[in-house]
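Visitor: Here is a sequence with its predicted model. Questions after.
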Amino acid sequence: MNFQLDIIQDKVEFFEAESLEKLEQKIQSQIEVNKAILLEVHSVSHQMYVSEDGRRFYSAVVHFKAKN
């Protein structure tokens, strides 16, 4: 039996929520999960969209990279 373990170098995740607080909670939760596999946040990009009825919608892309 042959095992090969590869270290994840980069990981990009997408998040969405109807409030900024919920978006922040989702991202923070995933940061904790990714710490366990030795990834840290490299960059964050976010956007907000306002629908015709005035509701706000938030999204974010978080790029995780392996710790040095």
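Guide: Everything's here; your move. The structure displayed is predicted, hence computed values, not measured ones.
Visitor: Going by C-alpha atoms from here, please, whenever you check contacts or count neighbours.
Guide: OK.
Visitor: Tell me who's in contact with residue 56.
Guide: Residues near residue 56 by CA atoms under 8 Å, 6 or more residues apart in numbering: 18, 19, 48, 49, 50.
Visitor: Residue 61 now?
Guide: 12, 13, 14, 15, 44, 45, 46 are the contacts of residue 61 under CA under 8 Å, 6+ apart.
Visitor: Now do the strands in this structure.
Guide: 10-17, 39-50, 56-66 (DSSP state E).
Visitor: and these, which is most packed in?
Guide: Among these, strand 56-66 has the highest mean neighbour count (mean count of other CA atoms under 10 Å), at a mean of 18.
Visitor: that older thread, check the contacts of residue 61 against residue 38 and report the nearest one.
Guide: residue 12 (14.3 Å; CA to CA).
Visitor: take a look at this one as well, against the first:
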Amino acid sequence: MEISLEMIKDKVECLQAYDFQELERAIDDRIGVNKALLLRVKLVQHQVTFDPVRNKMLYSAVVHFAVA
């Protein structure tokens, strides 16, 4: 087994939720996790689309984290 101690410089995470507040909580949770890796939010992009299967709006976000 090999252990690599390379520093993460950039990281992109995609999140989805059927409730905007739930998506916001998920983003906040991921921000907390990535702070431990010394990464900060560089960019957040979001989108809303209609899910005809569940007959609900689907909220999604792409969060780009980068070294501070």
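Guide: That came through fine. None of these values were measured; they are calculated from a predicted model.
Visitor: any chance of the strands of the first structure in TSV, with distance to residue 32 of the first structure too?
Guide: Converted to TSV, the strands of the first structure look like this (distance: least, CA to CA, whole Å):
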stretch	distance to residue 32 of the first structure
strand 10-17	13
strand 39-50	9
strand 56-66	12
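Visitor: closest to residue 26 of the first structure out of the ones you listed?
Guide: Between the strands of the first structure, strand 10-17 lies closest to residue 26 of the first structure; by CA to CA that is 7.2 Å.
Visitor: Report the mean distance between the closest one and its aligned residues in the second structure.
Guide: Compared with the second structure after fitting, strand 10-17 of the first structure deviates on average by 0.1 Å (mean CA distance after the TM-score superposition for the first structure).
Visitor: now that strand, how far from the centre of its chain.
Guide: Centroid separation between strand 10-17 of the first structure and its chain, computed with CA atoms, centre = their mean, to the nearest Å, is 4 Å.
Visitor: What residues in the second structure pair up with that strand?
Guide: With TM-score structural alignment applied, strand 10-17 of the first structure matches the range 10-17 in the second structure.
Visitor: Can you tell me what sits against that stretch?
Guide: For stretch 10-17 of the second structure, contacts defined as CA under 8 Å, 6+ apart pick out 23, 26-27, 39, 58-67.
Visitor: Go again with 7 Å.
Guide: Around stretch 10-17 of the second structure, the neighbours that count as contacts under CA atoms under 7 Å, 6 or more residues apart in numbering are 23, 58, 59, 60, 61, 62, 63, 64, 65, 66, 67.
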